[in-house]
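*Asks:* Mind looking at a prediction? Sequence and model below.
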Amino acid sequence: MTFTRKQTAVILTLAAVIFGFTLFQASWLADNPSGKPKLVADHAAEPVRDSAGCVASANSGFGGNTVGSDVAALQVAAGSGASAIRVTTIVTDSGLRAAPQFESSCAADKARPLATVAEVRSGLTRPEIFWQVGGKAAAKQLVASLPKPAIDVADQNIIIGDDATASYINGLRPSHSVFSIATASKCASDYRLSGLWGSVPASCRNGTMLLTIDDLGFTLWGWPNRFLARMKDANVRLVIAEDVVDGQIKGLTDVNQYGDIANSFNGYIWVDNIEELGPALRR
């Protein structure tokens, strides 16, 4: 088949555009990012139980009170390779408390007081905490209960909430430490359009992007290294999870899922079973 000069010019122009776009998004042209991924434990580790299946009697040594079983279970998760852990909070008649970290049918466990925010924070000296709260009132209590400066220390207290939560925190001081699952997911979808031109959207800048395993690949423009470089320049916190189900983050459940994530990724990986997935990543 022969082509006219005009057809040949069109073909060469298209080839040049495709080549230029491919080169523009080429991961290998970006430097390897520094740092390693941080694992986020979705919940506390399964605690040690006594012969009757009770927890509080066996693990009540923290601070001389029975909230120690919850804090001990969180610390075990941190010791299994977590760099951070999610702590869900609930509003009770006594104020904001950490939600129960495990199920138990024992009367002693059901009767134990729930740990306060201050008790959790002081008991967990190592990991970062993703505090999950709902609404302005809970966010206000959380900030009041945390050591100062609660929202100024990068990646020590990260807050997940709704729009009201983010509005309250940012009203105190615009902060990188707060995000909602909805806005973090929107950041990812917005980038699929703006990333074509190498631009990080406003919905991402100085915020958080939540990605699922299925989001990764060549359509995540510049993935991995050029993408990571763009996110670093825009001060974007990156979180990879297995999925988002009913508006909640679902962590990785299988060690084989690590193979879907680029070796150069240095953001957060949300995991469901830290006792198994933590040691597996660090081998």
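*Replies:* Nice, I can see it. For clarity, every value in this text was computed on a predicted model and none was experimentally measured.

*Asks:* switch to C-alpha atoms for all contacts and neighbour counts from now on
*Replies:* OK.

*Asks:* Okay, residue 86 and residue 194: tell me how far apart.
*Replies:* 31 Å (C-alpha to C-alpha, to the nearest Å).

*Asks:* Then residue 188?
*Replies:* 10 Å.

*Asks:* of the two, who's got more company?
*Replies:* Neighbours per residue (other C-alpha atoms under 10 Å) separate residue 188 from residue 194, with residue 188 holding more: 23 against 14.

*Asks:* and the strand ranked longest in the chain, which residues are buried?
*Replies:* Longest strand in the chain, counting residues (DSSP state E): strand 84-92. If you call a residue buried by 16 or more other C-alpha atoms under 10 Å, then strand 84-92 has these buried ones: 84, 85, 86, 87, 88, 89, 90.

*Asks:* List the contacts of the first one.
*Replies:* In other words, residue 84. Neighbouring residues of residue 84 by C-alpha atoms under 8 Å, 6 or more residues apart in numbering: 38, 39, 40, 41, 78, 127, 128, 129, 130.

*Asks:* what's the closest of those residues to residue 248?
*Replies:* residue 130 (13.1 Å; C-alpha to C-alpha).

*Asks:* another one to put next to it:
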Amino acid sequence: MLRSECLPNPPADFEARLMDFVDFNDTVLASRLRIRERVMRVESALLSGPQRAADECRTDLWATLAPAAVAEEAEQVRLCLSEANDRELQVRLLEKFRQVIEHAGYALPEDDEQLLQQLELVLVRHPELLRLAYRRFRHAQVADVEVPLLSELHSDVPLERAQRGLYGIFPPGLNQDEIAVARQLDASPLVHWWHRNPVRKPESVALYRWDDGEGFYPDCVVAMMQRDSHGCIALLEVKGAHLWGEPKEIGKAAETHPDYGRVFIEGLRRGERVFHHLRVLEHRLETDGLFTLDRLGHV
């Protein structure tokens, strides 16, 4: 048996229950109006370099965009919650937004169209608002469960034999980088057995506490000869160089399994043949020494 995380299906009233976790605080409410930032602030930002200036001017940018452009951006923010019905989510958000404004003692806009425009402006100025609400709501429902390993693996085509593969073969569907790493696992006396972790199967090892509901299925489950973790298990993910700057991949690199510890991320620089351990550095994955299997023996 292996240990995994499980996220149950969302409840039927998902959008309504999510509203209990959406935090329209005073700072958020203050950003609902189309007020330009003071010119002094923009000019001072220019003295701090282009990146600082871009960050400082973002709020001012949304204040000058046409309502249709803001509405389109707000829709993309909502659609990030793939479990939600977007129309129902917008209705629920608008109603809660109205209630919070009234409770805070602020005057409501003249009509629902203006109220909706204010809500959309809030969503684009605070894109983390829904993501944080989702995490507070759904992460509390993630459960730690046991998943069974298959007793045998069936294939309609002959497969290459593997010395330490759990089923005695190299499984189908591995890409070039994954095959190279699997061969290193298979040849190492430090490895008791290794197993290609399937995606979205009853026997999968999944991680759900790292993001907004999308399961993370590390490429390989590795049983080391010695490791201070449940069953001496380590989790390993092979990451192509073209993905090292992707936000979701960075989030995966920071994930920790409750029983097996952190996920080891390995990758190959473009044009090179030697794999490296990867770690998060300045909002992207960067190399952290040559890939050696003895590191998998440490939690």
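*Replies:* Cool, got the structure. For clarity, every value in this text was computed on a predicted model and none was experimentally measured.

*Asks:* And the TM-score between these chains?
*Replies:* The TM-score (TM-score structural alignment, normalised by the length of the first structure) is 0.22; 108 aligned residues with a C-alpha RMSD of 6.4 Å.

*Asks:* hmm, back to that, can the contacts of residue 84 of the first structure go into JSON lines with extra columns for neighbour count, secondary structure and distance to residue 276 of the first structure?
*Replies:* Output for the contacts of residue 84 of the first structure, formatted as JSON lines (neighbours: other C-alpha atoms under 10 Å; DSSP: H, G, I helix; E, B strand; the rest coil; distance: C-alpha to C-alpha, whole Å):
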{"residue": "38", "neighbour count": "19", "secondary structure": "strand", "distance to residue 276 of the first structure": "15"}
{"residue": "39", "neighbour count": "26", "secondary structure": "strand", "distance to residue 276 of the first structure": "12"}
{"residue": "40", "neighbour count": "29", "secondary structure": "strand", "distance to residue 276 of the first structure": "13"}
{"residue": "41", "neighbour count": "32", "secondary structure": "strand", "distance to residue 276 of the first structure": "11"}
{"residue": "78", "neighbour count": "27", "secondary structure": "helix", "distance to residue 276 of the first structure": "12"}
{"residue": "127", "neighbour count": "23", "secondary structure": "coil", "distance to residue 276 of the first structure": "18"}
{"residue": "128", "neighbour count": "21", "secondary structure": "strand", "distance to residue 276 of the first structure": "20"}
{"residue": "129", "neighbour count": "21", "secondary structure": "strand", "distance to residue 276 of the first structure": "20"}
{"residue": "130", "neighbour count": "22", "secondary structure": "strand", "distance to residue 276 of the first structure": "20"}
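
*Asks:* Distance to residue 9 of the first structure added to those, as CSV?
*Replies:* Listed next are those as CSV, based on distance: C-alpha to C-alpha, whole Å:
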residue, distance to residue 9 of the first structure
38, 50
39, 51
40, 53
41, 56
78, 61
127, 59
128, 57
129, 58
130, 56
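
*Asks:* can you list the buried residues of strand 84-92 of the first structure in TSV and add distance to residue 248 of the first structure?
*Replies:* What follows is the buried residues of strand 84-92 of the first structure, written out as TSV (distance: C-alpha to C-alpha, whole Å):
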residue	distance to residue 248 of the first structure
84	17
85	15
86	12
87	13
88	11
89	14
90	16
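
*Asks:* Max pairwise distance over those residues: which two?
*Replies:* 84 and 90 (19.6 Å).

*Asks:* where do the strands sit along the stretch 1-150 of the first structure?
*Replies:* 38-41, 84-92, 95-98, 128-132 (DSSP state E, counting those that start in this stretch).

*Asks:* Format these as TSV; extra columns: distance to residue 250 of the first structure.
*Replies:* Below are the strands of the stretch 1-150 of the first structure laid out as TSV (distance: least, C-alpha to C-alpha, whole Å):
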stretch	distance to residue 250 of the first structure
strand 38-41	11
strand 84-92	12
strand 95-98	19
strand 128-132	14
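
*Asks:* To residue 16 of the first structure, which of these lies closest?
*Replies:* Closest approach to residue 16 of the first structure among the strands of the stretch 1-150 of the first structure (C-alpha to C-alpha): strand 38-41, 39.7 Å.

*Asks:* same for that closest one, what does it pack against?
*Replies:* strand 84-92, strand 268-271 (3 or more C-alpha pairs under 8 Å, 6 or more residues apart in numbering; DSSP states H and E).

*Asks:* What residues of the longest helix seen in the first structure count as buried?
*Replies:* For the first structure, the helix that runs over the most residues, judged by DSSP state H, is helix 5-24. Residues residue 24 are the ones in helix 5-24 of the first structure that count as buried (16+ other C-alpha under 10 Å).

*Asks:* now stretch 160-174 of the first structure
*Replies:* 160, 161, 162, 163, 164, 165, 166, 167, 168, 169.

*Asks:* helices or strands next to the helix ranked longest in the second structure in the packing?
*Replies:* If you go by DSSP H, the second structure has its longest helix at helix 86-103. Judged by 3+ C-alpha pairs under 8 Å, 6+ apart, helix 86-103 of the second structure is in contact with helix 14-18, helix 67-79, helix 112-125.
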